[in-house]
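**Q** Sequence plus the predicted model coming up.
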Amino acid sequence: MRTFLLAIQGVLEIVIILIVGYFLSKKSWFDINTADLFAKLVLNLSLPLNMIVNLTTFFKREDLIHSAKGLIIPFLSIVTSYIIGYILALIFKTNKHRRGLLAGMFSLSNSIFIGLPMSQALFGEIATPYTLLYYMANTTIWWTIGVYGIILDTQGKIDKGIFNMETLKRIFNPPFLGFLVGVILIFSNLKIPSFIFNSFKMIGNLTTPLSLFYVSIIIYQMGFKKFNLDKDTIITFIGRFIVTPLLVIILNHFIPLPKIMRDVFVIMSAMPVMVNSAIVSRIYGGDYEFAVVMITYTTLLSIVIMPFYMVLIKII
């Protein structure tokens, strides 16, 4: 019960900030341009600095070496989940223009804008590096297999193939580069001067509130008018909140991890649908409206489900 109550408190922290952001959006303080600005600040500035600060604070060289094998579980669980999602789309006769999108939403999670604040609220700052480990696998698979599947939905083929320079640029984004800088600092045993470190920390602390304000603006902009509980919606729910987390738990029996790492991976795997799924679907002419609906409702549902997952990971 204590674990459940602590999880509720962590989730309520997230909910309060989301409510404030939603209210300010309704009052027209925030609009879609504000959301774009917040996303740009998080991805290009605050999150990379947050990565450097947290890695150099919580990790030593031996810790990083020991944690490296943990990447196997996110990669295997996400790829396996994607395959399961695509098979279910075929079995249940999902529209062929939505199959790749469905498989991507089934398997890939919102690991930054909701995942990072949620993991920090539930586990503390020590969860940040493990969150980024999951993010590395998540973003690599998204910009390769995930985007490829969405393009196949509408175009039937992709001329450049899955791996190309454009894909590499997307994978080596500022948060990932921030992670690499942190790793280099740890392995080289270099210390950042305290005044620079403290500046990085202050800017990095913007990551959680800006991320949650971004999500609240998107939820307000999307609204609640197009929700339809059809078979594809239920399949997406099953993938996000049952199949992908279960795969992490199963794989952990074969690839043992430190408990905190495993717990963060489980929570990250049960995060809502990626916001990028709607953006990429729109760019390539896919069913972006379905993606928008699933982003909204998996975000809201994940907040309700998280306390139960916290109890589950406590007892397994």
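**A** Done, it's in. Quick caveat: nothing in here was measured; it's all calculated off a predicted structure. Numbering: from 1, shown residues only.
**Q** contacts, neighbours, all on C-alpha from now
**A** Noted.
**Q** Thr57 should be in a strand, yeah?
**A** No - Thr57 is assigned helix when assessed by DSSP: H, G, I helix; E, B strand; the rest coil, not a strand.
**Q** Quickly note the distance from it to Ala68.
**A** Counting by Cα to Cα, to the nearest Å, the separation of Thr57 from Ala68 is 18 Å.
**Q** show me what contacts the residue nearest to Gly104 when sequence neighbours are not counted?
**A** Once flanking residues are discounted, Gly104 sits nearest to Gly146: 5.3 Å by Cα to Cα, 6 or more residues apart in numbering. Each residue near Gly146 by Cα atoms under 8 Å, 6 or more residues apart in numbering is listed here: 100-101, 103-104.
**Q** Just the buried ones from those residues?
**A** Using 16 or more other Cα atoms under 10 Å as the burial test, the contacts of Gly146 include 100-101, 103-104 as buried.
**Q** Can you list which of those residues are found in helices?
**A** Those of the buried ones among the contacts of Gly146 mapping onto helices are 100-101, 103-104, per DSSP state H.
**Q** The residues you listed into TSV, with extra columns for distance to Thr80?
**A** Compiled in TSV, these are given as follows (distance: Cα to Cα, whole Å):
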residue	distance to Thr80
Gly100	14
Leu101	16
Ala103	11
Gly104	11
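**Q** Return the member of these nearest to Lys225.
**A** Here the nearest of these to Lys225, counting by Cα to Cα, is Leu101; it sits at 21.0 Å.
**Q** Verify the contact between that closest one and Ile279 for me.
**A** No - contact criterion Cα atoms under 8 Å: Leu101 and Ile279 do not qualify, at 11.4 Å.
**Q** and the helix or strand where Leu168 lies, what does it pack onto?
**A** Assigned by DSSP states H and E, Leu168 belongs to helix 165-171. Helix 165-171 sits against no helix or strand, with contacts defined as 3 or more Cα pairs under 8 Å, 6 or more residues apart in numbering; DSSP states H and E.
**Q** Now do it: distance to the chain's middle.
**A** The chain centre lies 18 Å from the centre of helix 165-171; the measure is Cα atoms, centre = their mean, to the nearest Å.
**Q** what comes up buried for the next helix or strand along the chain from it?
**A** For helix 165-171, the succeeding helix or strand toward the C-terminus, using DSSP H and E, is helix 174-188. For helix 174-188, a neighbour-count test (16+ other Cα under 10 Å) marks 174-183, 185-186 as buried.
**Q** Next up, a structure to set beside the first:
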Amino acid sequence: MSIFENVMLPVLLIFLSGFIFQKIFNLNIKSLSTVAIYLLLPFLVFQTFYKEPLNSNFFYVILTSSLILLALILLGVIIGHVFHYKRSHLDALLLSIGFPNSGNYGVPIVMFAFGNKGILYGMPIMIFHNILMGTVGVYVATDNQGGMKTALKMILKQPMNYVIIPAILLNQYHIVIPGNFMKSINLIANTTIPIIMLILGMQLAEVPLRRINWGGVNLACFLRLVISPLIAYFLCLLLPIDQVMRAVIVIMAAMPSAANTTLYAIQFKTEPEYVSTITLISTLFSILTLTILLNLLT
């Protein structure tokens, strides 16, 4: 109940607020997603890389996160081939299963479960997931709009990818940004996650439930919440890492689909109704799956 009350309930209430708001006002969601992707996310990414130091744990984070994502993509491609998914539907599936909600959901849970040591391992995972989302995630979301060339162009157009290196350099060389500038950065960055979650709730308000392929949604949720942590667990058994780091990697791999996936699905027309439904349903199912997993690992 503590996990539900402290982490899940606030998330669900924000989703619900966006849902109700859209039902009443019926706004243009794509305009909001453009603001979130091209204005808000760069500030959040800069804040994250500027504040969070990179340490030796980052090597294992890069290795495990990359291999887990690769395994999920290969699995998704196989499933898409077997069930004859059209290209946009396959991209939507890959977007939904490949990228976990490690930021506003994963970090609080590992902090709750493992304390400061959980944060020590959880923050680098969240940082690298941001990099993967801004590169591989954008590539997958834009794949159906003209192939590799178009996808690479869209990656290069993402402003969040241009703030990572400057933020890391400022962090590593302990260069302090003047307080007035940092206040502005923090104000914008701190609004990003709530706004993204509101946009997800708004997108869900436009989903025609009768047209949803619930078999496909349930399959994606199973891959995201069950298969992903299993891949992470067996992969971690092969690496010389301690028990807490292994548990954190597995927990972060078991997170529901990232809210950012809905942003990219809306922006690049990658079946946003399907993606947003998977994000919501996987978040709801994760109450059960994460509770079981935490009991096994702690």
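**A** Sure, I can see it. Since the model is a prediction, treat every value here as computed from it, not as a measurement.
**Q** Can you calculate the TM-score here?
**A** TM-score of the superposed chains, computed with TM-score structural alignment, normalised by the length of structure 2, equals 0.77; 284 aligned residues with a Cα RMSD of 3.4 Å.
**Q** which of Thr57 and Ala68 of structure 1 has more neighbours?
**A** Thr57 (13 against 10; other Cα atoms under 10 Å).
**Q** which ones are touching Phe213 of structure 1?
**A** Each residue near Phe213 of structure 1 by Cα under 8 Å, 6+ apart is listed here: 17-18, 20-22, 35, 38.
**Q** my bad, Ile196 of structure 1
**A** For Ile196 of structure 1, the contact set (Cα under 8 Å, 6+ apart) is empty.
**Q** Now name the helix or strand holding it.
**A** Per DSSP H and E: helix 194-204 holds Ile196 of structure 1.
**Q** For Val181 of structure 1, see how far away Met121 of structure 1 is.
**A** Quick fix: residue 121 of structure 1 is Ala, not Met. For Ala121 of structure 1 relative to Val181 of structure 1 (Cα to Cα), the value is 25 Å.
**Q** same check, this time on Pro209 of structure 1
**A** Separation of Pro209 of structure 1 from Val181 of structure 1 (Cα to Cα): 24 Å.
**Q** So for the counterpart of Leu16 of structure 2 in structure 1, what's the nearest residue that isn't a sequence neighbour?
**A** In structure 1, Leu16 of structure 2 lines up with Ile19, judged by TM-score structural alignment. Take Ile19 of structure 1 and drop its neighbours on the chain: the residue closest to it by Cα to Cα, 6+ apart is Ser216, 7.2 Å away.
**Q** What of Leu88 of structure 1?
**A** Of all residues not flanking Leu88 of structure 1 in the chain, Ile235 sits nearest, at 7.7 Å (Cα to Cα, 6+ apart).
**Q** what helix or strand does the aligned partner of the one you found in structure 2 sit in?
**A** Here Ile235 of structure 1 is matched to Leu219 in structure 2, going by TM-score structural alignment. Taking DSSP H and E as the criterion, Leu219 of structure 2 maps to helix 214-222.
**Q** Would you mind identifying the next helix or strand past that helix?
**A** Following helix 214-222 of structure 2 toward the C-terminus (DSSP H and E): helix 228-236.
**Q** Read off where that following helix ends up in structure 1.
**A** Going by TM-score structural alignment: helix 228-236 of structure 2 matches residues 244-252.
**Q** What residues of that stretch count as buried?
**A** 244-249, 251-252.
**Q** Report the mean deviation for that stretch after fitting onto structure 2.
**A** Compared with structure 2 after the fit, stretch 244-252 of structure 1 shows a mean deviation of 2.2 Å (mean Cα distance after the TM-score superposition for structure 1).
**Q** show me the contacts for the residue lying closest to Gly134 of structure 2 once chain neighbours are set aside.
**A** The shortest distance from Gly134 of structure 2 to any non-neighbouring residue, by Cα to Cα, 6+ apart, is to Asn161 (6.5 Å). The contact partners of Asn161 of structure 2, by Cα under 8 Å, 6+ apart, come to 42, 131, 134-135, 155.
**Q** Per the alignment, Asn161 of structure 2 pairs with which residue of structure 1?
**A** Using TM-score structural alignment, Asn161 of structure 2 sits opposite Phe176 in structure 1.
**Q** before we move on, the earlier item: next one: the match of Leu16 of structure 2 relative to Met268 of structure 1, how far apart?
**A** When Ile19 of structure 1 is compared with Met268 of structure 1 (using Cα to Cα), they lie 22 Å apart.
**Q** So for these two, which residue has more residues nearby?
**A** Met268 (31 against 15).
**Q** Which SSE is immediately downstream of the helix or strand harbouring that one?
**A** Element membership for Met268 of structure 1, per DSSP H and E: helix 259-269. As assigned by DSSP H and E, the chain's next helix or strand after helix 259-269 of structure 1 is helix 276-283.
**Q** So which other helices or strands are in contact with that next one?
**A** Short answer (3+ Cα pairs under 8 Å, 6+ apart): helix 276-283 of structure 1 packs on helix 99-107, helix 147-155, helix 288-315.
**Q** mind redoing it with 7 Å?
**A** Here helix 276-283 of structure 1 touches helix 288-315, going by 3 or more Cα pairs under 7 Å, 6 or more residues apart in numbering; DSSP states H and E.
**Q** which of the residues in the helix it packs on are buried?
**A** For helix 288-315 of structure 1, using 16+ other Cα under 10 Å, the buried residues are 288, 290-299, 302-303, 306-307, 309-311, 313.
**Q** okay, the angle between it and helix 99-107?
**A** 30 degrees (axes from the mean of the first three to the mean of the last three Cα atoms, to 10 degrees).
**Q** Can you get me the centre-to-centre distance for helix 288-315 of structure 1 and its chain?
**A** That offset, for helix 288-315 of structure 1, works out to 12 Å (Cα atoms, centre = their mean).
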